[in-house]
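S.K.: take a look and give me a structure for this.
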Amino acid sequence: MTGETLASAFEEQRGRLVAVAHRMLGSRADAEDAVQEAWLRLARQDAGTIDNLSGWLTTVVGRVCIDVLRSRKARPEDSFDDEPPELLVLEDSPEEDAVLAESVGLALLVVLDTLGPAERLAFVLHDLFAVPFAEVGEILGKSADAAKMLASRARRKVQGRRPADEPQQRAVVEAFLAAAREGDFDGLLRVLDPDVTWRSETARGVVVRLGSAEVATRAQRGARAVATVRPALVNGKPGVVTWDKRGRLGGVMACTIVDGRIVAIDSVSDPRRLAAMGVTSPEASSSK
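M.R.: The predicted model follows:
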């Protein structure tokens, strides 16, 4: 295999590898670094010794991610920087994929704090990317049965954290969106906590709005520019992804709900950050 052919074969795998690393590490930048490290190792490897390039690359990326996670456990302060936290977005799937979508979104919310590195790798690779337990075990240096046990333990932890009132929380978000579209100011006030906070990351910086009246006014104005809305899990919270009338990604929003009212909204409209999230177009979302 020539260098050019090898590079082309790697590029075909890049998107999947970044997706795996992103779920493992929770950071797009760290995921890109892990995949780049896999490419450097591949470039030093005799390609003739690789029977299954996809499996080989998955193994390398998995091991790089394990090393990063273990390093974070040893030095937790290293996992923080001055950048705002990433919003991990999972658009709602058709009905047949709804259970998986819920599991993935909730895992992204809790896995960093509740799963050990080996549990996390087993859960992500098997449950989210259908990697066989034999291959997961090889990455971890364990048997297939041991990998299966790790994934099962991780799954129980994730499912144990599932909020019982998720449908009710989604209904609150839908009521908020409907009131905003209809210009129903009183309806917005009914679903907003009086002391609600809206933190928005824009191209000009972070804007914070306080209080239900100010948030309701901004929501009404913003709804006029929105053409398409899709429900999503954002960092495991009920939220939405929006596109403008030209089909351009307009924003991502997550809501924190307590006692049937929205107490906090986190949103991103900064094009630079939106581009890094890898959210699909509204046409692609509706055709899944």
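S.K.: all contacts plus neighbour counts: C-alpha atoms, from now on.
M.R.: OK.
S.K.: for Val207, see how far away Leu189 is.
M.R.: Leu189 sits at a distance of 20 Å from Val207 (criterion: C-alpha to C-alpha, to the nearest Å).
S.K.: same deal with Val35?
M.R.: Val35 is 34 Å from Val207, where distance means C-alpha to C-alpha.
S.K.: ok, Leu189 and Val207, which is more surrounded?
M.R.: Each of Leu189 and Val207 has its neighbours counted (other C-alpha atoms under 10 Å); Leu189 has more, 20 against 11.
S.K.: now do the strands in this protein.
M.R.: Taking DSSP state E, the strands of the chain run over residues 89-91, 192-202, 205-210, 228-234, 237-243, 249-258, 261-268.
S.K.: is it possible to get JSON lines of those that adds distance to Glu11?
M.R.: Shown next, in JSON lines, are these (distance: least, C-alpha to C-alpha, whole Å):
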{"stretch": "strand 89-91", "distance to Glu11": "24"}
{"stretch": "strand 192-202", "distance to Glu11": "32"}
{"stretch": "strand 205-210", "distance to Glu11": "34"}
{"stretch": "strand 228-234", "distance to Glu11": "28"}
{"stretch": "strand 237-243", "distance to Glu11": "28"}
{"stretch": "strand 249-258", "distance to Glu11": "25"}
{"stretch": "strand 261-268", "distance to Glu11": "29"}
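S.K.: contacting residues around the residue nearest to Asp127 when sequence neighbours are not counted?
M.R.: Leaving aside its sequence neighbours, Asp127 sits nearest to Ala151 (C-alpha to C-alpha, 6 or more residues apart in numbering; 7.7 Å). Counting by C-alpha atoms under 8 Å, 6 or more residues apart in numbering, Ala151 touches 119-120, 122-123, 126-127.
S.K.: could you also give me the structure for this second sequence? I'd like to compare it with the first:
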Amino acid sequence: MSTFDEHRSLLTGVAYRILGSVADAEDVVQEAWLRWSGVDESTVDEPKAYLIRVTSRLAIDRLRWAKSRRESYIGPWLPEPVSTAPDVAERAELADSVEMALLVVLETLSPLERAVFVLREAFDLPFSEIAEIIGRAEPATRQLARRARDHVHERRPRFDVDRKERRRITERFISASADGDLDGLIELFADQVTMVSDGGGKARAALRVITGSENVSRYLLSINTPANIAKFMASIGMAEVAGMSFAVAMLNNAPAVVISADGRVISVLTLLVADGKIETIYLVANPEKIAHLKPV
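M.R.: Next up is the predicted model:
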């Protein structure tokens, strides 16, 4: 195995956390590989540190560009779901600290704050190395880290970390959704449950955050009809709907609902649970963001 391939998963993990996009992370890692291929390895004392530095800088530059692009995005922008199933070896480095709730909060940081937070909190890099990566003095880097950490702590939603409980509630959610059980859904939701939908103008999704158990339940059931699923499939070039299914998969280190039809994932829902109730739903339906996922 080459030196670069040895660290590829780690570099993908760094880039994905900074960018929140699988496609962008893979592009950044590919560019890092191109730069590495032009380097005399004998001149690099610590290849791992060198590659993290190159990848991080590339990711920060791409995030600056992506931030401006996301300002014109249709509706809310959510990070791309990524598989963290135990058998997905190339995603092993992503297994920790990639919860959707955290990635959503990281979107509110500046590119430098986000990079510093990721490199320090997720990868435990020393401040001296992070300062070199971002081109700032170490005291300024520490200040960025403190500001980012405080911001994340204030905004990160509270939710239960018990995976068994989350999976149980996720399965009940699937059952109620598949059966069109309005009362069953309302029972699962906190009174002020919120749902954030990302369709990117390419799939049906609410353009604003929906709040309230009854409003969220009715919206979910309204889009979960054969007619609406058929419209969505037609919008992405598929004329028919065959074998629509609901399943639970480990995405972003948590159980998530994967809805598939005709051999393709058409939406992913992540549920944040607190005190036995669903408090937040993140729904990603933009086909460009879920094309890399396999139906469950």
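S.K.: what would you report as the TM-score here?
M.R.: Scored by TM-score structural alignment, normalised by the length of structure 1, the superposition of the two chains gives a TM-score of 0.62; 254 aligned residues with a C-alpha RMSD of 5.0 Å.
S.K.: for the strands of structure 1, which one sits closest to Ser281 of structure 1?
M.R.: Smallest distance to Ser281 of structure 1 across the strands of structure 1 (C-alpha to C-alpha): 7.4 Å, for strand 249-258.
S.K.: so which bits of the helix of greatest length in structure 2 are buried?
M.R.: Counting by DSSP state H, the longest helix found in structure 2 is helix 47-70. Buried residues in helix 47-70 of structure 2, counted by 16 or more other C-alpha atoms under 10 Å: 47-48, 51-60, 62-63, 66.
S.K.: and stretch 139-159 of structure 2, by the same measure?
M.R.: For stretch 139-159 of structure 2, by 16+ other C-alpha under 10 Å, it's 141-142, 144-145, 148-149, 151-152, 157, 159.
S.K.: out of the residues you listed, flag the one nearest to Asp198 of structure 2.
M.R.: The closest of the buried residues of stretch 139-159 of structure 2 to Asp198 of structure 2 turns out to be Pro157 (C-alpha to C-alpha; 18.7 Å).
S.K.: what's that closest one aligned with over in structure 1?
M.R.: Using TM-score structural alignment, the partner of Pro157 of structure 2 in structure 1 is Pro163.
S.K.: report how many residues lie close to Ala98 of structure 1.
M.R.: Residues lying near Ala98 of structure 1 (other C-alpha under 10 Å) number 12.
S.K.: what residues does it make contact with?
M.R.: Contacts of Ala98 of structure 1 by C-alpha under 8 Å, 6+ apart are Asp92.
S.K.: with Pro231 of structure 1 as the reference, measure out to it.
M.R.: Distance of Ala98 of structure 1 to Pro231 of structure 1, given as C-alpha to C-alpha: 12 Å.
S.K.: could you find the closest non-adjacent residue to Leu188 of structure 2?
M.R.: Closest to Leu188 of structure 2 by C-alpha to C-alpha, 6+ apart is Lys277, at 5.6 Å.
S.K.: could you do Ala21 of structure 1 as well?
M.R.: Ranked by C-alpha to C-alpha, 6+ apart and with sequence neighbours excluded, the top spatial neighbour of Ala21 of structure 1 is Ala31, at 4.7 Å.
S.K.: wait, the one you found sits on Arg14?
M.R.: No. Counting by C-alpha atoms under 8 Å, Ala31 of structure 1 does not reach Arg14; the two are 10.6 Å apart.
S.K.: show me which of those two is the more surrounded one.
M.R.: Neighbours per residue, other C-alpha under 10 Å: of Ala31 of structure 1 and Arg14, the larger number sits with Ala31, 23 against 19.
S.K.: quick one: contacts for that one?
M.R.: 18-19, 21-22, 25.
S.K.: try Asp78 of structure 1
M.R.: When contacts are counted by C-alpha under 8 Å, 6+ apart, Asp78 of structure 1 touches Arg72.
S.K.: any idea how far it lies from Arg72 of structure 1?
M.R.: Using C-alpha to C-alpha, Asp78 of structure 1 is found at 6 Å from Arg72 of structure 1.
S.K.: again with Asp184 of structure 1
M.R.: According to C-alpha to C-alpha, Asp184 of structure 1 stands 47 Å off from Arg72 of structure 1.
S.K.: and Val35 of structure 1, by the same measure?
M.R.: Distance, Val35 of structure 1 to Arg72 of structure 1, using C-alpha to C-alpha: 18 Å.
S.K.: likewise for Thr242 of structure 1?
M.R.: Thr242 of structure 1 sits 34 Å away from Arg72 of structure 1, going by C-alpha to C-alpha.
S.K.: what's the answer for Leu249 of structure 1, then?
M.R.: From Leu249 of structure 1 across to Arg72 of structure 1, the span is 33 Å (C-alpha to C-alpha).
S.K.: check Glu214 of structure 1 too.
M.R.: Distance, Glu214 of structure 1 to Arg72 of structure 1, by C-alpha to C-alpha: 40 Å.
S.K.: same question, Pro282 of structure 1
M.R.: As judged by C-alpha to C-alpha, Pro282 of structure 1 and Arg72 of structure 1 stand 36 Å apart.
S.K.: residues near the corresponding residue of structure 2 for Glu37 of structure 1, how many?
M.R.: Matched to structure 2 by TM-score structural alignment, Glu37 of structure 1 sits across from Glu31. Residues lying near Glu31 of structure 2 (other C-alpha under 10 Å) number 15.
S.K.: what's the answer for Pro85 of structure 1, then?
M.R.: Counted by other C-alpha under 10 Å, the residues lying close to Pro85 of structure 1 total 10.
S.K.: before we move on, what about Asp186 of structure 1?
M.R.: 12.
S.K.: for Val39 of structure 2, same thing?
M.R.: By other C-alpha under 10 Å, 11 other residues sit near Val39 of structure 2.
S.K.: so what corresponds to His22 of structure 1 in structure 2?
M.R.: Using TM-score structural alignment, the partner of His22 of structure 1 in structure 2 is Tyr16.
S.K.: for that match, give me its contacts.
M.R.: Counting by C-alpha under 8 Å, 6+ apart, Tyr16 of structure 2 touches 22, 24-25.
S.K.: swap in 6 Å and give it another go.
M.R.: By C-alpha atoms under 6 Å, 6 or more residues apart in numbering, the contact set of Tyr16 of structure 2 is Ala25.
S.K.: how close does it sit to Arg163 of structure 2?
M.R.: Here the criterion is C-alpha to C-alpha. By it, Tyr16 of structure 2 lies 23 Å from Arg163 of structure 2.
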